[in-house]
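Q: generate a structure from the sequence data that follows.
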Amino acid sequence: MEFRRLAFVAAEVPQARRAMTRLIKLYGQAPAEEADIIVALGGDGLMLQAMHRFMSSGKAIYGMNRGSVGFLMNDFSEKHLRERLRAAELTSVRPLKMKATDQTGRVHKAVAFNEVSFLRQTHQTAKLRISIDHHVRLEELTCDGILLATPAGSTAYNLSAYGPILPINSPLLALTPISPFRPRRWRGAIIPHQAQVTIESLEAEKRPVAVVADHVEVRNIRRVEIAEDRKRSARILFDPGHSLAERVLAEQFRF
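A: Coordinates of the predicted model:
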């Protein structure tokens, strides 16, 4: 594909905005709805925003790092952009869909490409019940929280919580506790990607908890149901030799 019409989006930081201005002068700027491809300039936060914004459009997203982390981004360069786009390798990433019910009975829905996190809101630890496919697997977990991560998100918050790194194309999800107190030795589980995970707050009023799906947070939650969204995906492009699969693999050998 020629990628004649490019749409640039940038994070609200000076280096990303300056880069977008220069690239628009070199390559032009098409409206996002008419573009052949989206070029995102920033860090992983901006990339996640672009993935959410354009996942229903079918447009591929090529990120260039003008932020801090950039795990989902390619190296920045103003030169030969269209040639890089033509040579780039495509990765499709499916999000998780979340349905959370708060203490008033209101239902909140969101999707997450990295993880859905269940977190305590106060000094009180959370007490949670964990079910997989409607079967209770852990009657009571006392902890700071728990998260369910996709393979793409397994190197983010999940890794910081000592969860496993999952190969990007693996049909798996990582269920990882955050500072578990009881059972102290439980370190989480690797579950099939088609499983439905239900997390219930056992003492919701006394021990309030929040749920976060990427950048969407809902507080005072009683129950959350999480499953892979099989109807939607984001299409991401990476330079040859720097695919997301390669980055996930390489991350396991970093110290």
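Q: switch to C-alpha atoms for all contacts and neighbour counts from now on
A: Fine.
Q: distance of residue 78 relative to residue 139?
A: 54 Å (CA to CA, to the nearest Å).
Q: same question, residue 180
A: Taking CA to CA, one finds residue 180 at 14 Å from residue 139.
Q: of these two, which one has the most company?
A: Set side by side, residue 180 and residue 139 show more neighbours around residue 180, with 20 against 12, by other CA atoms under 10 Å.
Q: can you tell me the closest non-neighbouring residue to residue 24?
A: Nearest residue to residue 24, sequence neighbours excluded (CA to CA, 6 or more residues apart in numbering): residue 8, at 7.5 Å.
Q: helices or strands up against the longest helix seen in the chain?
A: Counting by DSSP state H, the longest helix found in the chain is helix 14-27. With contacts taken as 3 or more CA pairs under 8 Å, 6 or more residues apart in numbering; DSSP states H and E, helix 14-27 sits against strand 6-10, strand 37-42.
Q: deepest-packed of these, please.
A: Scoring the helices and strands packed on helix 14-27 by mean neighbour count under mean count of other CA atoms under 10 Å gives strand 37-42 as the most buried, with a mean of 27.
Q: neighbouring contacts of the helix or strand following that strand?
A: As assigned by DSSP states H and E, the chain's next helix or strand after strand 37-42 is helix 44-54. Outside helix 44-54, the residues that touch it by CA atoms under 8 Å, 6 or more residues apart in numbering are 10-11, 40-41, 61, 63, 67, 69-73, 113, 214, 234-235.
Q: now the other sequence, so there's something to compare against:
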Amino acid sequence: MSKSPVHLLVIANFAKPGVREQVDRLRPWFAQRVAEVSVASVGEAVGSAADTAELCVVLGGDGTLLWAARALAARGVPLLGVNMGKLGFLADYSVEHMQKHFDDVVGGRIAPTERMMLSVRVGDGGEARFCSPAANDAAICAGEPFRMIDLDVQQGEHCVAEYFGDGLVVSTPAGSTAYNMSAGGPILEPTLDAVAITPIAPHSLSQRPIVVRSDPPIRITASRINEGTALIVDGQVPVPLRAGDVVEIHRHDQPMRIVPHPGHSFFSTLANKLQWGRSPHRSG
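A: This is a model prediction of the structure:
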């Protein structure tokens, strides 16, 4: 068997049952097929391996893949997600299917698709005190003592709305099936160049979700918030907010590149994972 010259990076969530055993089993299998194999654990620095990696296999679940997408955001490394968690919406491969299609992936016969990411910045008008990419969403949640909060939203020079409620979710198309959907927001086809702005429990019948283009930047001013109000990136990175803070969100320079499962479409995944579009009159 001839090897591909690809440098493969494996990012694994070793906290999940069975992941360490799979990595130990797969590492020699990968080594027979690619020139170099590096392994990193989720939550740790990926180091210099990320600089030369040409493909990243992510072993864990959707949360692990989101972490990997942020860690590799500046490099544009294609991500192949292997689901060893629960839902597996983004991490769409099983171990068996990954092995079946791996040679086609490294041989370029299965091309990655691009999914827009966000760049999130928090500041008070001066230098930013927090910056991060986001693959799924940036959510502002009211927090303790759980009173409603006021958020003023602008895009470019235009006022979008003043939201009064429990918070706000700004979602990428890829993330529209996560917190955004749970909050009543729309599902977006994942290759769209757009974002969904979805209020969380708004105290108004007129404040509904809206889909806008990904530029110019969205600016959210925390006009009145609680002591526990926080920005949460991808459901994983919390950032405490202060009154007067401005959260600026715009399209990231690099997209997330996902290796699609050749046997699954977006709509079949919606139906199989989330029961979307299923008729209540049809069983099975």
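Q: work out the TM-score between the chains.
A: Superposed pair, TM-score by TM-score structural alignment, normalised by the length of the first structure: 0.86. Supporting alignment: 251 aligned residues with a CA RMSD of 2.7 Å.
Q: so residue 94 of the first structure touches residue 236, yeah?
A: No. Contact criterion CA atoms under 8 Å: residue 94 of the first structure and residue 236 do not qualify, at 11.1 Å.
Q: of these two, who's got more company?
A: Using other CA under 10 Å as the criterion, residue 94 of the first structure and residue 236 rank with residue 236 on top: 24 against 21.
Q: tell me the residue in the second structure aligned with that one.
A: With TM-score structural alignment defining the correspondence, residue 236 of the first structure maps onto residue 258 in the second structure.
Q: state the distance from that match to residue 89 of the second structure.
A: 12 Å.
Q: what about residue 185 of the second structure, distance to residue 140 of the second structure?
A: 15 Å.
Q: between these two, who's got more neighbours?
A: Higher neighbour count among residue 185 of the second structure and residue 140: residue 140, with 27 against 24, using other CA under 10 Å.
Q: OK, contacts around the more buried one?
A: 167-169, 229-232.
Q: let's see it at 6 Å
A: The contact partners of residue 140 of the second structure, taken as CA atoms under 6 Å, 6 or more residues apart in numbering, are 167-168, 230-231.
Q: name the nearest residue to it, ignoring sequence neighbours.
A: Nearest non-adjacent residue to residue 140 of the second structure (CA to CA, 6+ apart): residue 231, at 4.4 Å.
Q: ok, now which ones touch that neighbour?
A: Here residue 231 of the second structure is in contact with 139-140, 238-239 (criterion: CA under 6 Å, 6+ apart).
Q: residue 259 of the second structure contacts residue 77, doesn't it?
A: No. The pair residue 259 of the second structure / residue 77 is not scored as a contact, 10.2 Å apart, by CA atoms under 6 Å.
Q: quick check: neighbours shared by those two?
A: Contacts common to residue 259 of the second structure and residue 77, judged by CA under 6 Å, 6+ apart, are absent.
Q: how far away is the nearest residue to residue 38 of the second structure once chain neighbours are set aside from residue 58 of the second structure?
A: Distance criterion CA to CA, 6+ apart; nearest residue to residue 38 of the second structure, sequence neighbours excluded, is residue 9 at 4.8 Å. According to CA to CA, residue 9 of the second structure stands 8 Å off from residue 58 of the second structure.
Q: what does residue 253 of the second structure give?
A: 22 Å.
Q: what do you get for residue 129 of the second structure?
A: Residue 129 of the second structure is 30 Å from residue 58 of the second structure, by CA to CA.
Q: also residue 175 of the second structure?
A: As judged by CA to CA, residue 175 of the second structure and residue 58 of the second structure stand 18 Å apart.
Q: what's the counterpart of residue 24 of the first structure in the second structure?
A: Under the alignment (TM-score structural alignment), residue 24 of the first structure pairs with residue 27 of the second structure.
Q: likewise residue 118 of the first structure?
A: Checking TM-score structural alignment: residue 118 of the first structure goes with residue 140.
Q: tell me which element residue 86 of the first structure falls in.
A: helix 81-87.
Q: what about residue 110 of the second structure, neighbour count?
A: Residue 110 of the second structure has 16 neighbours, counted by other CA under 10 Å.
Q: contacts only, for it.
A: residue 104.
Q: so what does it match up with in the first structure?
A: By TM-score structural alignment, residue 110 of the second structure lines up with residue 88.
Q: what about that match, distance to residue 198 of the first structure?
A: For residue 88 of the first structure relative to residue 198 of the first structure (CA to CA), the value is 38 Å.
Q: do residue 15 of the first structure as well
A: Residue 15 of the first structure is 42 Å from residue 198 of the first structure, by CA to CA.
Q: quick one: which of those two has more around it?
A: The neighbour comparison of residue 15 of the first structure against residue 198 (other CA under 10 Å) goes to residue 198, with 22 against 15.
Q: which position in the second structure aligns with that one?
A: Per TM-score structural alignment, residue 198 of the first structure is aligned with residue 219.
Q: that match - that's part of a strand, no?
A: Yes. Residue 219 of the second structure forms part of a strand when assessed by DSSP: H, G, I helix; E, B strand; the rest coil.
Q: what count of nearby residues applies to the nearest residue to it once chain neighbours are set aside?
A: Take residue 219 of the second structure and drop its neighbours on the chain: the residue closest to it by CA to CA, 6+ apart is residue 248, 4.5 Å away. Residues lying near residue 248 of the second structure (other CA under 10 Å) number 20.
Q: ditto for residue 61 of the first structure
A: 27.
Q: that one and residue 38 touch, don't they?
A: Yes. Between residue 61 of the first structure and residue 38 there is a contact under CA under 6 Å: 4.7 Å.
Q: joint contacts of the two?
A: Between them, residue 61 of the first structure and residue 38 share no contacting residue, judged by CA under 6 Å, 6+ apart.
Q: could you check how far the closest residue to residue 115 of the second structure other than its chain neighbours is from residue 173 of the second structure?
A: Of all residues not flanking residue 115 of the second structure in the chain, residue 256 sits nearest, at 5.0 Å (CA to CA, 6+ apart). Between residue 256 of the second structure and residue 173 of the second structure the computed distance is 11 Å (CA to CA).
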